[in-house]
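A.B. asks: Let's see this in three dimensions:
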Amino acid sequence: MDGSVGPTGSQASLREANSARVVDTVKRYGHITQVELAAATGLSPATISNIVKQLTAQGVVQTQNTVRSGRRAQMVTLARRTGLAVGVYIGRRTLRIDVSDATQDVTAGQVFPLPVDHRVDTTLDRTSLLIMELVEGLGAELPEIVGIGVALPAPIDPDTQRVSVRGIMRDWDDVDVRDVLSRRLGHRVVVDNDANMGALAEARYGALRGCHEGVYVRASYQTGAGILIDGRIHRGQRGTAGEIGHVQVDPQGAICQCGGRGCLNTVVGADALVDSLRISRGPLTLHDVISLAIEGDPGCRQVIADAGSAIGTALADLSTWTDPQRIVVGGELAQVGDVLLAPIRDAVRGRPMLASADIDVLPSILGDRAESMGALALAMDRFGQPYAGQPSSDRASSPSPTQEEK
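C.D. replies: Just a heads-up that it's a prediction; the model follows:
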């Protein structure tokens, strides 16, 4: 009797664990083909097929026909909503909030402009109110939220989830954003750096999908990078990994917000770009510079191209250390396209150590949604309720899309 019960029980446990793994993977990626499920979980195509059939019969997932690489494939998604997650990006001049269910399709969102040096209390009050309005607009209630993710334009300590370097976000240094929003909304909150969240979102849904070693760089009012190593976000001990905006590029340059002299942000940040055009163009905003560059203004295109060269040099250094497959460029400056991207490519590919690396430099697919979508995905990972009680994975990247459905 013992000899027959043991294996049967073990097989049942294995089937349950495999089912949990499949549902957790579908939840993380929102929609995924069966072949991609096999690559992400390590299970055989036959096992995946059987599990998907069982989960479909149970009403947990649903399938539909699609085409990948010119071949028919079965796309798998969750069949029902399993709670709402909220992704918040609090930028230097923009507040963006996205609300989604576990399928990872954004169901509600709003963008709100912020003034220069916006106050902490006012911004967090507005964030709380907008979240409540968006959830109510969906016909849902706050208890349906499983968690809230927040992306901030500063290095965030992975343990305390507070800004880890003083001065980078003025007046936010001593504020526990996680605690403030958690108390106001009654839900768990996770806080991370904006470039890290951009990297997570692009790995799940965008230009870093299928890439296990990659970099997402946010070129905006300031510049930062999110780094993928073995498919995971690399944050470092204090959350300062990827802070290329604070790499020194001019030993005699201006003092940066971090206290250092001649950081990259003092050369390519919004203030530097606008100031360099003041004599020839008069008072401008970063939005003005970008719009004029898109329209063909030679001066505005030149300062953005120069910024691309400087950012590219910093990324070439970073690439020498991390050896990425792909670099994805987002943020406001990326709207200008190859005016910014071409000098970055030239700087990276012109480095002898990287000449044969064939590193792709691509624009962000998600655009200005990347940071809030990454925060939303992180909240679902951390706080969502996976099938059969299995913990969510921290893995950021998705299975390679190059495999063909069989």
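
A.B. asks: use CA for all of it now, contacts and neighbours both
C.D. replies: Will do.

A.B. asks: Quick check: chain neighbours aside, which residue is closest to Ala314?
C.D. replies: Distance criterion CA to CA, 6 or more residues apart in numbering; nearest residue to Ala314, sequence neighbours excluded, is Ile244 at 6.6 Å.

A.B. asks: Can you get me a residue count around that neighbour?
C.D. replies: 22 (other CA atoms under 10 Å).

A.B. asks: Surely it touches Thr223?
C.D. replies: Yes: in this structure, Ile244 is within contact of Thr223 by CA atoms under 8 Å, at 6.8 Å.

A.B. asks: quick one: the residue nearest to Ala314 and Arg232, what's the gap?
C.D. replies: Ile244 sits 19 Å away from Arg232, going by CA to CA, to the nearest Å.

A.B. asks: same deal with Ser364?
C.D. replies: Counting by CA to CA - Ser364 and Arg232 are separated by 18 Å.

A.B. asks: So between those two, which is more surrounded?
C.D. replies: Set side by side, Ser364 and Arg232 show more neighbours around Ser364, with 26 against 18, by other CA under 10 Å.

A.B. asks: Next, the second sequence, to be compared with the first:
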Amino acid sequence: MNAGLVLDTLRQSSPLSVTEIGVMTGLSRPTVDAAVEDLSRLGLVLPADGSTVTRRGRPARRFAFHSSAGYVVGIDIGYEAVNVVVSDLNGEPVVELSRPIPFSATRRRRIAEVRRTAFLAVERAGAAPASVLAAAVASPGIIDTTSGRVIFCSALPHWSDFDLRSELTDALGWHVEIDNDANLGAVGERWKGLARSTGDLVFFLVGGRIGAGIMIDGRLVRGHRGGAGEIGFLDMWDEARTTKGSLASATAATVAELVGWGSATPSRASLRAPSEGDLEWGIDTRAVLEAARGGSRRARSDLERFLASTSYVLATMAMLLNPSLIVLGGGSADDVLLSPLRDLLARLTHDRMSAPPSLAASDLGERVIALGAVRQALDYVESRLLDHL
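C.D. replies: Now for the predicted structure:
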């Protein structure tokens, strides 16, 4: 217990002398000396001045936490890529690596590619696989975080009812934590992004994949069996109301201004009821916007539907959860779509909320989810660091 207290103190404030550690922890000098010797033997503490660690009694010795005594790995399994971040024990990224995966890849191939990418990233970090103390993995779908099983996932083929933790534990040989990608996006945003000063946050994945990570008072809201934040009602709303009425007209006017052509009247394609093969909500918004600006009527109607439904979901979350901040993330949340969504959100929440949330685009790009996975792996390791070593 004493060693753990000294270790936590050095992790938060390094370097420190034995006397300073004693003042900060309330431990006696002999106790601090003994703890530092144990931690040094385990490789978790190094002399800050380059001297060797010797028996107690030497004055003015200063020590620092050895952040490279081990590593954690954050893995984001996307639809068409795997993103990996290798971090030291201070949470500083050492290597970031992304590799493509075909969307149609089988379970076996996707797991094999995750393994190759993770091991290659660890190798590039100059570390041995055995020095990895834990990995956390972000996956689309509804996740049972206790068992590490993907309960349901409509986004990836063959990904539902899948014991992802067991597969990756066998493939990697590390302790593995599993969570939903949008949830870990919220964790990454709170840790390294725009939400560092707020505990009430919705992280909204926009573009190639869709979902929401919800934080209230700094804690993730997972819901029953991990289903909170699944935006399945986007299509239901599309069928019900976004194709007509004042929101459709406002969206059409917004899109006409964005793409530089067309009228403020909703396009015929966006007015008809959606059918099989129509717009799926996991879209590359950049490609759709570019195509619409190039004159594609189909892309223009897709953009209308996307903005209308997305603004409706944002307004619903704003009024239901009352977060102080909504962050759009996932790489496709272009700044060019941020202003239209702000305007539409303001329109929908006008006279319905006393304090609407701020809406911002993440500045962490695609890496936000893998960074959230790093934070989750660190949370697991930090409370067990002495046990690991």
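
A.B. asks: Trace the residue nearest to Ala314 of the first structure over to the second structure, please.
C.D. replies: Aligning on TM-score structural alignment places Ile244 of the first structure opposite Ile231 in the second structure.

A.B. asks: next one: Pro363 of the first structure
C.D. replies: Using TM-score structural alignment, Pro363 of the first structure pairs with Ala361 in the second structure.

A.B. asks: Now do the contacts for the nearest residue to its match once chain neighbours are set aside.
C.D. replies: Nearest non-adjacent residue to Ala361 of the second structure, counting by CA to CA, 6+ apart: Leu328, 4.6 Å away. For Leu328 of the second structure, the contacting residues are 203-206, 359-362, by CA atoms under 8 Å, 6 or more residues apart in numbering.

A.B. asks: Give the equivalent position in the first structure for Leu328 of the second structure.
C.D. replies: Aligning on TM-score structural alignment places Leu328 of the second structure opposite Val329 in the first structure.

A.B. asks: Wait, a strand at that match?
C.D. replies: Yes: judged by DSSP: H, G, I helix; E, B strand; the rest coil, Val329 of the first structure forms part of a strand.

A.B. asks: Including secondary structure and distance to Asp163 of the second structure, could the contacts of Leu328 of the second structure go into TSV?
C.D. replies: Below are those laid out as TSV (DSSP: H, G, I helix; E, B strand; the rest coil; distance: CA to CA, whole Å):
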residue	secondary structure	distance to Asp163 of the second structure
Phe203	strand	26
Phe204	strand	26
Leu205	strand	24
Val206	coil	27
Leu359	strand	36
Ala360	strand	35
Ala361	strand	33
Ser362	coil	31
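
A.B. asks: Among these, the buried ones, what's the PyMOL command?
C.D. replies: Provided next is the PyMOL selection string for whichever of the contacts of Leu328 of the second structure are buried by 16 or more other CA atoms under 10 Å:
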select buried, resi 203+204+205+206+359+360+361+362
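
A.B. asks: In the first structure, which of the contacts of Leu328 of the second structure still touch?
C.D. replies: Mapping the contacts of Leu328 of the second structure onto the first structure (both residues aligned by TM-score structural alignment, their matches' CA atoms under 8 Å) leaves 203-206, 359-362 still in contact.

A.B. asks: picking that back up, what separates the match of Pro363 of the first structure from Glu37 of the second structure, distance-wise?
C.D. replies: As judged by CA to CA, Ala361 of the second structure and Glu37 of the second structure stand 47 Å apart.

A.B. asks: just the helices in the stretch 1-150 of the first structure please.
C.D. replies: Secondary structure of the stretch 1-150 of the first structure (DSSP state H, counting those that start in this stretch): helices at 2-29, 34-41, 45-57, 120-137.

A.B. asks: What segments of the stretch 151-300 of the second structure are helices?
C.D. replies: 164-172, 181-192, 233-240, 245-259, 268-271, 285-293, 297-321.

A.B. asks: what comes up buried for the longest one?
C.D. replies: Of the residues in helix 297-321 of the second structure, those buried under the neighbour-count criterion (16+ other CA under 10 Å) are 297-315, 317-319, 321.

A.B. asks: Can you report how many residues lie near Phe112 of the first structure?
C.D. replies: 13.

A.B. asks: what's around Ala85 of the first structure, how many residues?
C.D. replies: Neighbours of Ala85 of the first structure (other CA under 10 Å): 28.

A.B. asks: corresponding residue for it in the second structure?
C.D. replies: In the second structure, Ala85 of the first structure lands on Val72 (TM-score structural alignment).

A.B. asks: my read: its match touches Ala135, true?
C.D. replies: Yes: using CA under 8 Å, Val72 of the second structure makes contact with Ala135 at a distance of 5.6 Å.

A.B. asks: what sits in contact with each of these two?
C.D. replies: With CA under 8 Å, 6+ apart as the test, Val72 of the second structure and Ala135 both reach 374, 377.

A.B. asks: so Pro357 of the second structure makes contact with Leu321?
C.D. replies: No: with contacts counted by CA under 8 Å, Pro357 of the second structure stays clear of Leu321, the gap being 10.0 Å.

A.B. asks: and the residue most central in space within the second structure, what does it touch?
C.D. replies: Residue closest to the average C-alpha location in the second structure (CA atoms, centre = their mean): Gly185, at 1.9 Å. Counting by CA under 8 Å, 6+ apart, Gly185 of the second structure makes contact with 203, 213, 329, 368-372.

A.B. asks: How about Ile244 of the first structure?
C.D. replies: Here Ile244 of the first structure is in contact with 223-225, 264, 314-315 (criterion: CA under 8 Å, 6+ apart).

A.B. asks: can you list the residues you listed in JSON lines and add distance to Val35 of the first structure?
C.D. replies: Formatted as JSON lines, the contacts of Ile244 of the first structure follow (distance: CA to CA, whole Å):
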{"residue": "Thr223", "distance to Val35 of the first structure": "37"}
{"residue": "Gly224", "distance to Val35 of the first structure": "34"}
{"residue": "Ala225", "distance to Val35 of the first structure": "31"}
{"residue": "Leu264", "distance to Val35 of the first structure": "43"}
{"residue": "Ala314", "distance to Val35 of the first structure": "37"}
{"residue": "Leu315", "distance to Val35 of the first structure": "34"}
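
A.B. asks: which of the residues you listed lies closest to Met75 of the first structure?
C.D. replies: Met75 of the first structure lies nearest to Ala225 out of the contacts of Ile244 of the first structure, by CA to CA, at 31.9 Å.

A.B. asks: That closest one corresponds to which position in the second structure?
C.D. replies: So, by TM-score structural alignment, Ala225 of the first structure is matched to Ala212.
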